[in-house]
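Asker: When you get a sec, could you give me coordinates for this:
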Amino acid sequence: MGSVVAVRRYPVKSMLGEDVEAVPVGASGLAGDRAFALVDVASGRVASAKNPRLWRSLLGVDVATVGDGVRLTFADGRTLCSADPDADALLSDFVGRPVRLTATPPEAASLDRAVPDEVLTHGETADVPVEPTALPAGSFHDFAPVHLITTSTLDAIGAEAGDAVCAIRYRPNLIVRTPEAGYTENAWVGHDVSVGDAVLRIIAPTPRCAVPTLEQGMLPRFRDALRVPARDNLVEPRPGMGPHACAGVYATVTRPGHVSPGDTVTVL
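Answerer: Next up, the predicted model:
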């Protein structure tokens, strides 16, 4: 059915990711994925570029996993380790408001998700409506521990946008090469999928926020990353949610194992 092109994790929520080779995947997702996050001291909410007015700058920070911690590299070349005693002060100065870097999700953790259409209309600096969104207990993941996207979905978006769309805009854990055309992974929802020696349960299409449209590291803004699926792939991620622009799918882990680039992906 397909094969894994790349495996990625995002050690700090809403910062840039890193490619990995063979990595364990279990109930909490890929080892080291969303292991840390910034928490806004004033609100107690988890910092997320889903609210770009406040947190889009996080998408310009490179992250590398180092032992049990992380090393951050800023665009100006400065580096910072999670164990540094002044990490919170330096990060607060960087984002312009008091934050703390933590590996422990707050109780009843939540984040603010800006309404995507409002961001497209008014821009990422505008003070647009946000929707408080609860995170799964004990996790910094948005909804599920694993996120997949296929090359057929990326090709469909790029063809309509008139330009190639980079997979990492959508922040997937697994990029899967498939021979079919269109939004292939929509048909996987409700099925188990084997990847390497792991088995994933595909539970929902991934509703897209404004993040894929934003500048991310060397990637410039690209509004069609959201506009095209909003036009061509409006589906209901979960009953009662109504139609959303979707690209990719969320998954839970049915059987833990290891995933690697080159692994065969099979719908069971």
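
Asker: CA only for contacts and neighbour counts going forward, please
Answerer: Noted.

Asker: mind listing the helices for the stretch 51-200 of the chain?
Answerer: Using DSSP state H, counting those that start in this stretch, the helices assigned to the stretch 51-200 of the chain run over residues 52-55, 87-95, 116-122, 151-161.

Asker: to compare against the first, here's another:
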Amino acid sequence: MIGTVERLRRYPVKSLLGEELGGSVEVTARGLAGDRGRALLDVATGRVASAKNPRRWAGLLDYTATATAGGGVAVTGPDGRPVDEAELSEALGRKVVLIADRPPGAAIERAVPEEVLARGVAAEVEVTVNELGRAAPEGTFFDFAPVHLITTATLAATGTGGEAERYRPNLVIRVEDEGYVENAWVGRELAIGPTLRLRVLVPTPRCAVPTLRHGPLPRRTAALRVPAEQNRLVPLEGMPALPCAGVYAQVLVPGRIGPGDAVGLVG
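Answerer: This is a model prediction of the structure:
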């Protein structure tokens, strides 16, 4: 055993604040039940709204999405009041619609993180357009793969401690180890709980999102600056070295997991 599951989180609408899961949850090839099954589409551009371009979309992190019975979602504003697409569009200054089916070629805008650090959230910086979900199940709105893990050791190393939601992980794994220990899990299998088996694919490159204000959590530039200083890696061949924290994984064998479940390396 290398650790235990400390926290479970899901984000029913991409780039909105998510929810803490106090009990167990089913994990399938599509990730945690109810995770990133919907997104907001920018009607003007046809692109998926993402706080990775904070100048345009940082306001998404004022809103919270929770899963409801029957596979639906509820979106609430900073005051806890339910909001609809019209209210979201007015608040964000762009017409958006909530979608449950990922359009072919769905893409997001990603601001160059170091430029956001240097020039601020409101600055006009270079933006790239990236297609969603290289290793994600069809119809979902994951950036890359359906499960994202980060360890308590890495959170401690970045100085974010109990603010795991800045990195938007599904699983926070408690380990007694040094920061960025999950780098060594890439290419290996993890056993979590009675049946769940994951294959760790790549380190998770970090964008500007962890630095942004998340609901009541204030802006924290160290959430990106520290990994940029301590843990620059090449996630995939052909990519440059990028600040990384946590890892992406795919599901090999589904299973139900909950807080306190053991986590081990297979083989």
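
Asker: Mind putting the helices of the stretch 51-200 of the first structure into a markdown table with mean neighbour count and distance to Gln216 of the first structure?
Answerer: What follows is the helices of the stretch 51-200 of the first structure, written out as a markdown table (neighbours: other C-alpha atoms under 10 Å; distance: least, C-alpha to C-alpha, whole Å):
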| stretch | mean neighbour count | distance to Gln216 of the first structure |
| --- | --- | --- |
| helix 52-55 | 20 | 12 |
| helix 87-95 | 16 | 15 |
| helix 116-122 | 16 | 16 |
| helix 151-161 | 20 | 17 |
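
Asker: Gly32 of the first structure: which of the ones you listed is closest?
Answerer: Distance to Gly32 of the first structure, taken as C-alpha to C-alpha, is lowest for helix 87-95 among the helices of the stretch 51-200 of the first structure, at 19.3 Å.

Asker: Am I right that Ala164 of the first structure is in contact with Ser152?
Answerer: No - the pair Ala164 of the first structure and Ser152 does not pass the contact test of C-alpha atoms under 8 Å, sitting 11.9 Å apart.

Asker: Contact partners for whatever residue of the second structure lines up with Pro243 of the first structure?
Answerer: Aligned by TM-score structural alignment, Pro243 of the first structure pairs with Ala241 of the second structure. Counting by C-alpha atoms under 8 Å, 6 or more residues apart in numbering, Ala241 of the second structure makes contact with 232-235.

Asker: now, which of those residues sits nearest Val121 of the second structure?
Answerer: Using C-alpha to C-alpha, the shortest approach to Val121 of the second structure within the contacts of Ala241 of the second structure belongs to Arg232, at 22.1 Å.

Asker: for the second structure, which strand is longest?
Answerer: Using DSSP state E to define each element, the second structure has its longest strand at strand 242-253.

Asker: mean deviation (superposed) between that strand and the first structure, please.
Answerer: Superposed on the first structure, strand 242-253 of the second structure shows a mean distance to its aligned partners of 0.3 Å (mean C-alpha distance after the TM-score superposition for the first structure).

Asker: To what extent is Gly77 of the first structure buried, counted in neighbours?
Answerer: 7 (other C-alpha atoms under 10 Å).

Asker: which position in the first structure aligns with Ala111 of the second structure?
Answerer: Per TM-score structural alignment, Ala111 of the second structure is aligned with Ala114.

Asker: That match contacts Pro129, correct?
Answerer: Yes - with contacts counted by C-alpha under 8 Å, Ala114 of the first structure reaches Pro129, the gap being 5.9 Å.

Asker: The two - which one has more neighbours?
Answerer: Neighbours were counted for Ala114 of the first structure and for Pro129 using other C-alpha under 10 Å; Ala114 has more, 24 against 14.

Asker: give the contact list for that one.
Answerer: If you count contacts by C-alpha under 8 Å, 6+ apart, Ala114 of the first structure has them with 50-52, 128-131, 209-210.

Asker: Is there a quick ChimeraX command that grabs whichever of those residues are buried?
Answerer: Remark: buried members of the contacts of Ala114 of the first structure, expressed as a ChimeraX selection using 16 or more other C-alpha atoms under 10 Å:
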select :50,51,52,128,209,210
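
Asker: Look up how far Asp40 of the first structure lies from the residue most central in space within the first structure.
Answerer: Averaging the C-alpha coordinates of the first structure gives a centre point, and the residue nearest to it by C-alpha atoms, centre = their mean is Arg171 (3.7 Å). Computed as C-alpha to C-alpha, to the nearest Å, the Arg171 of the first structure to Asp40 of the first structure distance reads 22 Å.
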